[in-house]
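A.B. asks: Have a look at this prediction, sequence included:
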Amino acid sequence: MRISRIYHPTSLKIGETVQLSDDAANHVGRVLRQQPGHPLVLFNGDGYDYSAVISESTRKRVTVDIHSAEKNLTESPLKIELLQVISRGDKMDLTIQKAVELGVSSITPIISERCGVKLNAERFAKKIEQWQKIVYSACEQCGRAVVPKVKEIQDIKPALASTFSGLRLNLHPQAPIGIRQLNHSETNIQLLIGPEGGLSDEEIELAREHGFTDILMGPRVLRTETAGLAAISMLQCTLGDMG
């Protein structure tokens, strides 16, 4: 029997009965058509998985009884913040989804000089909400119980100038070293990924001034939606818990 993992936005306690959110109830009750007695696993971002059983299931309402809690051990020892210049269409959605699966701790969408996405404040707010829902879904799929946060959209200059204690990396096609040559044991990492046209010379120099190290991914030029995911994978293999 397949046991679904469901994100729940509020606190969870053993022995209580909770009503699932409208989105979760629709998925469990209408899409999966799961009935009372079917087991579920809930998580709310506190690092625990909560074993539960459906007690009521209708087209509009699903309640579950929580029976036990267990610490989830899927988190990477690395705390990677992805600074991703916003890409067009569904490329940003894909990047966020896969970055969560690979273990990032947060995502900061960035506006740079060559960013091809131009939206007003209202549409950007809707984008943040949409991207956070993608994070919840990715956590349900990949088994994480700590939920990465999609932070507010920032212009690249204040983002680079912000205080950060850890290793700061910028992918650069002419960098002298790769990830395996870092020789670093730092677990807090900021990873900067530019747009399709790359960061401007001014932005690259500004990143260096604020402590970013240029790193090379290899001889081939990667698209923005590929570059970040490849770099996260290499960091997890070299310094984290993959491979």
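C.D. replies: Here it is on my side, so go on. Residues are numbered from 1 along each chain as shown.
A.B. asks: switch to C-alpha atoms for all contacts and neighbour counts from now on
C.D. replies: OK.
A.B. asks: Which helix or strand contains the residue minimising distance to the centre of the chain?
C.D. replies: Per C-alpha atoms, centre = their mean, the C-alpha nearest to the average position across the chain is that of residue 100, at 3.4 Å. Using DSSP states H and E, residue 100 maps to helix 91-102.
A.B. asks: and the residue nearest to residue 34 when sequence neighbours are not counted, how many neighbours?
C.D. replies: Once flanking residues are discounted, residue 34 sits nearest to residue 28: 5.9 Å by C-alpha to C-alpha, 6 or more residues apart in numbering. Using other C-alpha atoms under 10 Å, residue 28 has 23 neighbouring residues.
A.B. asks: In a strand, residue 28, correct?
C.D. replies: No: secondary structure of residue 28 (DSSP: H, G, I helix; E, B strand; the rest coil): helix, not part of a strand.
A.B. asks: quick one: it from residue 18, how far?
C.D. replies: Using C-alpha to C-alpha, to the nearest Å, residue 28 is found at 14 Å from residue 18.
A.B. asks: Use this one as the comparison:
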Amino acid sequence: MTPPLFWVDDVPRAGAETTVSGREGRHAVTVVRLTAGESVLLGDGRGTVADCEVVAVHGKDRLTVRAGRVEFRARRAPRVTVVQALPKAERAELAVDLMTEAGVDAIVPWQASRSVARWAGPKAVKGVEKWRTAAATAAKQARRSWIPEVADLAGTTDVRDLCARVAAEGGVVALLHEDGGREFGGLDFGAAREVVLVVGPEGGLSDDEIADLTALGGQAVLLGPEVLRTAVAGAVALGALGVLTDRWARPQ
């Protein structure tokens, strides 16, 4: 079984000792119940991970570990951003969790025209922070070396700019839609260095949004025979993309 992963600000060099404390230390000691001699992983969420051994446990929220092998793991290619229209509150963090476990690189929360949830002012700040916390937690559970980036709340102008840039640079912009004109599996990811997946809210993407983003280089695609909930569509698309590209290939 893969050792549990914990986040630190800076991964220690090989042979060095460091103390894990705070929230991560409490989780390691009181939840995972680690003891001296057990193996753990320490990561900074920016690609660097160290294989470590627990040297000692202190109280209920601190442990000392010694680093062994330290490795930098590059991001997978192509880079994938999911533009996620705001789901209903009870499904929002589920969407982030599933996309993170499926390998997303960046998540853009989007106030789409049909979004039932409405974020503004302090609510937007709080919502984004919840998504970032959910992404970090899910990345730790999945033993990821990178924590997905979660952008600030985007409006349609921001989404237009992102899609236009990626399409102009030879990337793929896929609008997941039940009336898509072609199948997701038929897209040519070829040499694309970046992919954007646009997921609508519970009511789906509006006709205006589809027309607008298609004019900028996006392609409306059908992900599969079933109509998926907004909270799971991004994760399912990421799984399909992992098979259609080299994203899930074992590192050499």
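C.D. replies: Happy to help now that I have it. Given the structure is predicted, the values throughout are model-derived calculations rather than measurements.
A.B. asks: returning to that earlier point: for the residue nearest to the centre of structure 1, what are its contacts?
C.D. replies: 135, 138-139, 148 (C-alpha atoms under 8 Å, 6 or more residues apart in numbering).
A.B. asks: Just to check, residue 221 of structure 1 is in contact with residue 171?
C.D. replies: No: with contact defined as C-alpha atoms under 8 Å, residue 221 of structure 1 does not reach residue 171; the gap is 10.6 Å.
A.B. asks: quick one, which of those two is more surrounded?
C.D. replies: residue 171 (24 against 11).
A.B. asks: The more buried one maps to what in structure 2?
C.D. replies: In structure 2, the residue paired with residue 171 of structure 1 is residue 176, using TM-score structural alignment.
A.B. asks: right, and its match touches residue 201 too?
C.D. replies: No: between residue 176 of structure 2 and residue 201 there is no contact under C-alpha under 8 Å: 10.8 Å.
A.B. asks: What are the buried residues along stretch 168-186 of structure 1?
C.D. replies: 168-173, 178-179 (16 or more other C-alpha atoms under 10 Å).
A.B. asks: Kindly reformat the residues you listed as CSV containing secondary structure and distance to residue 12 of structure 1.
C.D. replies: As requested, those are exported to CSV (DSSP: H, G, I helix; E, B strand; the rest coil; distance: C-alpha to C-alpha, whole Å):
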residue, secondary structure, distance to residue 12 of structure 1
168, strand, 36
169, strand, 37
170, strand, 39
171, strand, 40
172, coil, 44
173, coil, 47
178, strand, 43
179, helix, 40
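A.B. asks: Now render those residues as a markdown table, adding distance to residue 45 of structure 1.
C.D. replies: A markdown table is the format used below for these (distance: C-alpha to C-alpha, whole Å):
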| residue | distance to residue 45 of structure 1 |
| --- | --- |
| 168 | 26 |
| 169 | 27 |
| 170 | 29 |
| 171 | 30 |
| 172 | 34 |
| 173 | 37 |
| 178 | 33 |
| 179 | 30 |
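A.B. asks: tell me the two of those residues that are most distant?
C.D. replies: 168 and 173 (16.5 Å; C-alpha to C-alpha).
A.B. asks: Show me what the helix or strand in which residue 40 of structure 1 is found is packed against.
C.D. replies: Here residue 40 of structure 1 sits within strand 39-43, counting by DSSP H and E. Applying 3 or more C-alpha pairs under 8 Å, 6 or more residues apart in numbering; DSSP states H and E, one finds that strand 39-43 of structure 1 contacts strand 4-7, strand 48-57.
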